[in-house]
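A.B. asks: coords below, sequence missing:
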């Protein structure tokens, strides 16, 4: 007996937005993962090609998405300089869900309740990457350069190696 996958509301929204974007993508569904390395193995990509979508607050009702490659974290000084602001913060999980429609761990620019601006780290472009698709264990593999174009992203060096180990 085969059971057809019934997508969650978030996954359905993300998939509809991906389809509407015109991007070529491949969906990967896998069970729970506990680390970047497990996610990379499940998606058959190197860890640095797994893209985290981080919600950042610029001001009252003013948010943006930052696309961060695996093994990296936002460099707050670089991001503040790019955006020409003196303060940025990360909203708590409840606010992030309220402004995107996605819970943490499932956030993606695709199908967000509002089309917030996107900043993509410069390392996203130039090769296949995997970005969340609105549900735990669901991701879309896309061309990173096409991804940044489809999202109208500002592409800039806005990350640093996790643990402050500098660039590899």
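C.D. replies: Sure thing, it's come through. Computed from a prediction, not measured in an experiment: that's the story for all the values here.
A.B. asks: going forward, measure contacts and count neighbours with C-alpha atoms only.
C.D. replies: Fine.
A.B. asks: which residues of this structure fall in helices?
C.D. replies: Using DSSP state H, the helices of the chain run over 9-21, 36-43, 76-83, 93-100, 144-150.
A.B. asks: In TSV: the ones you listed, plus distance to residue 120.
C.D. replies: What follows is the helices of the chain, written out as TSV (distance: least, C-alpha to C-alpha, whole Å):
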stretch	distance to residue 120
helix 9-21	17
helix 36-43	19
helix 76-83	11
helix 93-100	17
helix 144-150	7
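A.B. asks: would you turn these into a markdown table with mean neighbour count and distance to residue 137?
C.D. replies: Formatted as a markdown table, the helices of the chain follow (neighbours: other C-alpha atoms under 10 Å; distance: least, C-alpha to C-alpha, whole Å):
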| stretch | mean neighbour count | distance to residue 137 |
| --- | --- | --- |
| helix 9-21 | 18 | 10 |
| helix 36-43 | 17 | 8 |
| helix 76-83 | 15 | 28 |
| helix 93-100 | 16 | 18 |
| helix 144-150 | 18 | 20 |
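A.B. asks: Nearest to residue 157 among those helices would be which one?
C.D. replies: Closest of those to residue 157 is helix 76-83, at 7.4 Å (criterion: C-alpha to C-alpha).
A.B. asks: Below is structure B, check it against A:
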């Protein structure tokens, strides 16, 4: 097996999950990472903005960190994410804690290949698509795969966690 470019791609290869790596130009001055991915990938192979998912790290009081994966155009409902993960409350994780835990930088956090697999919730809208896109573990890199493979590899629960 060839050397994988990121831990996320390595995890997908090791699990033999069919996927496609999509690269796009990342402007180092841009900190709207999800919006940049949507702008760069929308229209490519019929990609709809709601197929492009962001990976957010949340803090669960007394339970540590968890991951929420949802479409870029939507905001995360912390209340819904907490309920899906079986806790009373969730807050956004501190940037440094998210990077330290995942092994990735903000804007490149992938749900795959994290240093420690965290409890994960994927927005139920993922099931609408034949494929979804999420970070491949590096800014400017996304991976396209079947949503069931995303769910299976991360051990995710499915819930409505988005809000407009």
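C.D. replies: Arrived safely, thanks for sending. Note that this is a predicted model, so its numbers are computed, not measured.
A.B. asks: How close are the two chains, by TM-score?
C.D. replies: The pair, once superposed, lands on a TM-score of 0.83 when counted by TM-score structural alignment, normalised by the length of structure 2; 153 aligned residues with a C-alpha RMSD of 2.1 Å.
A.B. asks: Between the helices of structure 1, which one is closest to residue 30 of structure 1.
C.D. replies: Once the helices of structure 1 are compared by C-alpha to C-alpha, helix 36-43 is nearest, at 6.4 Å.
A.B. asks: Show the secondary-structure elements that the closest one is packed against.
C.D. replies: strand 50-59 (3 or more C-alpha pairs under 8 Å, 6 or more residues apart in numbering; DSSP states H and E).
A.B. asks: residue range for the strand it packs on in structure 2?
C.D. replies: Under the alignment (TM-score structural alignment), strand 50-59 of structure 1 falls on residues 52-61 in structure 2.
A.B. asks: which stretch among the helices of structure 1 comes nearest residue 133 of structure 1?
C.D. replies: Between these, helix 9-21 lies closest to residue 133 of structure 1; by C-alpha to C-alpha that is 5.4 Å.
A.B. asks: Now do the match of strand 50-59 of structure 1: everything it contacts.
C.D. replies: 34, 37-38, 65-72, 82, 87, 89-94, 98, 109-111, 132-135 (C-alpha atoms under 8 Å, 6 or more residues apart in numbering).
A.B. asks: redo that, cut-off 7 Å
C.D. replies: Defining contact as C-alpha atoms under 7 Å, 6 or more residues apart in numbering, one finds that stretch 52-61 of structure 2 is touched by 34, 38, 65-72, 89-93, 98, 109-111, 132-134.
A.B. asks: Sitting in strands, which of those do you find?
C.D. replies: 65, 66, 67, 68, 69, 70, 71, 91, 92, 132, 133, 134 (DSSP state E).
A.B. asks: now these as JSON lines including neighbour count?
C.D. replies: Converted to JSON lines, these look like this (neighbours: other C-alpha atoms under 10 Å):
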{"residue": "65", "neighbour count": "22"}
{"residue": "66", "neighbour count": "23"}
{"residue": "67", "neighbour count": "27"}
{"residue": "68", "neighbour count": "28"}
{"residue": "69", "neighbour count": "28"}
{"residue": "70", "neighbour count": "28"}
{"residue": "71", "neighbour count": "26"}
{"residue": "91", "neighbour count": "16"}
{"residue": "92", "neighbour count": "16"}
{"residue": "132", "neighbour count": "26"}
{"residue": "133", "neighbour count": "30"}
{"residue": "134", "neighbour count": "29"}
